[in-house]
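I'll drop the sequence and a predicted model, then ask my questions.
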Amino acid sequence: MSQAPEVTAFFDEASNTFSYVVKDPESAACAVIDSVLDLDYAAGRIAFDGADEIIAHIRDKGLELQWLIETHVHADHLSAAPYIQDALGGQVMTSEKIIEVQETFGKVFNEGTEFQRDGSQFDRLLKDGDEYSIGQLRAFALLTPGHTPACMTHVIGNSAFVGDTLFMPDGGSARADFPGGDAGVLYDSIMRVLSLEDETRLFMCHDYGPGGREVQYQTTVREERENNIHVGQGVSREAFVKMREDRDKTLSMPKLIIPSLQVNMRAGDVPRDKDGNMVLKVPVNKL
């Protein structure tokens, strides 16, 4: 808690996603968390405006990129990690549980044997509790599944980047109905996050501006524990599971789930056909 990373947020309005540049205050070292690639799905076109903004920030500040962190396999946007890595270096890392996600969705998308289901597309796979550093900043990874099997919360100094495990207090929690998701496991993971010190800063991956308010991305463990509409004030596991399962039945699939899963389980690389052209599959009645 004595170390306070310098955090710069970048917002992708199309997917309501926050990406972060997390800097060591004692050096030029930094990490990028949950970057976004621009996709016009209807036109089949990708662009790099959001990623270029992050790259420009890192270059303008004279920073050294060490890590590109994926908190989980996102279902609502494509990762820009390979694009940023090509420009600035660094290593891409995620949970070792990516292997479970690759196995599940390798079947959904009818991927052949050329698609490796061993996490080898990533530079580093993290186990629960694994430690790493960003310059002098100490960090460790907490396995927080439930939304997906591979979700991780990254605790960096006095801050935690929770991915889709939690939303702002008035936003509640993430859905748990994707393949490999589990509402009870999600509750356990949220309790694990909320066992961190009260003043730990929590940074969200998404915010949808409930009630029409402006989007927000930062809160604290104390604020979530006291005011989160899904888990605050000691909501029981049983009550949460019922609420979450009932609510999830009413939700439609994310608009970009089909391209996002194909790309993100490959660490952000877009699949290609035998001629090297970027292609995406549309599985029918599989999700």
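Happy to help now that I have it. On a predicted model such as this, the values are computed, not experimentally measured, just so you know. Numbering: from 1, shown residues only.

only C-alpha atoms for contact and neighbour calcs from this point on.
Fine.

what's near enough to touch the residue nearest to the spatial centre of the chain?
Against the mean C-alpha coordinate of the chain, by CA atoms, centre = their mean, the closest residue is residue 71 at 3.6 Å. Going by CA atoms under 8 Å, 6 or more residues apart in numbering, residue 71 touches 33, 34, 94, 95, 150, 151, 152, 153, 154, 161, 162, 163.

Turn those into a markdown table, including distance to residue 286.
Converted to a markdown table, the contacts of residue 71 look like this (distance: CA to CA, whole Å):
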| residue | distance to residue 286 |
| --- | --- |
| 33 | 30 |
| 34 | 26 |
| 94 | 25 |
| 95 | 25 |
| 150 | 20 |
| 151 | 22 |
| 152 | 26 |
| 153 | 29 |
| 154 | 31 |
| 161 | 31 |
| 162 | 28 |
| 163 | 25 |
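
which among the residues you listed gets closest to residue 231?
residue 162 (15.0 Å; CA to CA).

neighbours of that closest one, just the number please.
Residue neighbour count, defined by other CA atoms under 10 Å, stands at 24 for residue 162.

Am I right that it is in contact with residue 202?
Yes. If you go by CA atoms under 8 Å, residue 162 and residue 202 touch, sitting 6.8 Å apart.

And the helices in the chain?
Listed from the start of the chain, the chain has helices (DSSP state H) covering 49-60, 81-88, 98-108, 183-193, 221-227, 237-248, 257-264.

and of those, who's closest to residue 116?
Closest to residue 116 of the helices of the chain is helix 98-108 (CA to CA; 8.2 Å).

what does that closest one contact?
72-73, 112, 115, 117-119, 148-150, 179-180, 261-262, 265, 283, 286-287.

again, 10 Å this time
72-73, 111-113, 115-120, 122, 125-126, 148-151, 179-180, 261-262, 264-267, 282-287 (CA atoms under 10 Å, 6 or more residues apart in numbering).

For the buried ones among the residues you listed, write the corresponding ChimeraX selection.
Selection of buried members from the contacts of helix 98-108 for ChimeraX, criterion 16 or more other CA atoms under 10 Å:
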select :72,73,111,117,119,122,125,126,148,149,150,151,261,262,264,265,266,267
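
put this beside the first:
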Amino acid sequence: MTQRPEVTGFFDPRTWSIQYVVADPATGKCAIIDPVLDYDEKSAATATAHADTILNFIADKGYTVEWILDTHPHADHFSAAAYLKDKTGAPTAIGEKVTEVQTLWKDYYNWPHFPADGSQWDKLFADGETFRIGNIDARVMFSPGHTLASITYVIGDAAFVHDTLFMPDSGTARADFPGGNAGQLWNSIQAILALPDDTRVFTGHDYQPGGREPRWESSVAEQKAKNIHMSVYKTEAEFVAAREARDRTLAMPKLILHALQINTNAGRLPEPEDNGRRYLKIPMNLLEGAAWDD
């Protein structure tokens, strides 16, 4: 019998992100996936409203947090992993290829002494590695393409794919960030679509096409039949051509240079300087050639 975790999504309209609490109802054990630390780029202020909402939900349910999981270092929001680890004591985890992202970005930020070894997390998952949430079996699938480090968590009958597949009416994720690759993205999506048809698919963003209400759950069968990219582009070459053409028209996420210095450090904010303030570091003219917003 397929194990079916209880999945609760929390939508952040500022970044169109979905955060998840994934629980084994039988044991009350749970994991938090891709939590958001609130950040206002205009004032550079941070807050913990979304993370605290998750903590309150977990407290109300009487759950115990076993894992704080990120699918990759996000380019459009700050991870709340460090904050939630401080509050719950639960270990943080991400895929082991995060070291490749760290190596790339430590050069961009001119951080010669930054440890690009993944030691900022408690656990680095290998491809195919298994773990448990309560009594529910979980495993890790590497899903590169959107980033070098992207992974999918398959927890019981649920797959958390984040920036790989979106809802069927929104298609697939971009592959033009540093380290991204549309061909790798195609292969990663094929592996996800090879899961059983009734596998529940939970995406990490929803951009509400046509102004509809936010949605984040579909199935492998729905994705194969209705995804506006995967139901149309039947070969890798067709997909790559279409994905790359689309990506050339997209502006960079407004927080990419803010977020990667936080998220390659497991959600830790920069250390305060001698005046007690924290400072972000923004490399200028790094992402040349990207489209500009009007």
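Everything's here; your move. Being a predicted model, the structure only gives us computed values, none of them experimental.

Weed out the non-buried ones from the contacts of residue 71 of the first structure.
Neighbour counting over these (16+ other CA under 10 Å) leaves 33, 34, 94, 95, 150, 151, 152, 153, 154, 161, 162, 163 as the buried ones.

I'd like the distance between the second one and residue 151 of the first structure.
Relative to residue 151 of the first structure, residue 34 of the first structure is positioned 12 Å away (CA to CA, to the nearest Å).

So for the two, which residues contact both of them?
Contacts common to residue 34 of the first structure and residue 151, judged by CA under 10 Å, 6+ apart, are 70, 71, 72, 73, 74, 163.

Pick out whichever of these sits closest to residue 139 of the first structure.
Each of those was scored against residue 139 of the first structure by CA to CA, and residue 71 proved nearest at 13.7 Å.

re earlier: what residues are shared contacts of residue 162 and residue 202 of the first structure?
Common neighbours of residue 162 of the first structure and residue 202 (CA under 10 Å, 6+ apart) are 153, 154, 155, 193.

so what's the residue nearest to the first one when sequence neighbours are not counted up against?
Among residues not flanking residue 153 of the first structure along the chain, residue 162 sits closest, at 4.5 Å (CA to CA, 6 or more residues apart in numbering). Neighbour list for residue 162 of the first structure: 71-72, 142, 144, 151-155, 190, 193, 202-206 [criterion: CA under 10 Å, 6+ apart].

Closest to residue 86 of the first structure out of the residues you listed?
Proximity of those to residue 86 of the first structure was ranked by CA to CA; the top entry is residue 71 with 20.0 Å.

From residue 243 of the second structure, how far out is the alignment partner in the second structure of the closest one?
Using TM-score structural alignment, the equivalent of residue 71 of the first structure in the second structure is residue 71. According to CA to CA, residue 71 of the second structure and residue 243 of the second structure sit 21 Å apart.

Next: residue 19 of the second structure.
From residue 19 of the second structure across to residue 243 of the second structure, the span is 26 Å (CA to CA).

So what's the residue count around the nearest residue to residue 82 of the second structure once chain neighbours are set aside?
Distances taken as CA to CA, 6+ apart place residue 267 nearest to residue 82 of the second structure, at 5.2 Å, with adjacent residues excluded. Residues near residue 267 of the second structure, counting by other CA under 10 Å, number 27.

I'd assumed residue 69 was in contact with residue 267 of the second structure.
No. If you go by CA atoms under 10 Å, residue 267 of the second structure and residue 69 don't touch, sitting 11.5 Å apart.

mind listing the strands for the stretch 151-287 of the first structure?
Assigned by DSSP state E, counting those that start in this stretch, the strands in the stretch 151-287 of the first structure fall at 152-156, 159-161, 201-203, 218-220.

Give the full set of residues in contact with residue 92 of the first structure.
With CA under 10 Å, 6+ apart, residue 92 of the first structure has these contacts: 31-33, 66-70, 81-82, 85, 121-125, 267-268.

Please identify the residue in the second structure that aligns with it.
Taking TM-score structural alignment, residue 92 of the first structure has residue 92 as its aligned residue in the second structure.

on that earlier part again, out of the shared contacts of residue 34 and residue 151 of the first structure, give me the two with the largest separation.
Distances among those were taken as CA to CA; the most separated pair is 73 and 163, at 9.9 Å.

so what sits against both of those two?
What both residue 73 of the first structure and residue 163 touch, as defined by CA under 10 Å, 6+ apart, is the set 34, 147, 151.

what about the second one, distance to residue 258 of the first structure?
If I follow you right, that is residue 147 of the first structure. Residue 147 of the first structure sits at a distance of 17 Å from residue 258 of the first structure (criterion: CA to CA).

Give me the more crowded residue out of those two.
More crowded of residue 147 of the first structure and residue 258, by other CA under 10 Å: residue 147, with 29 against 19.
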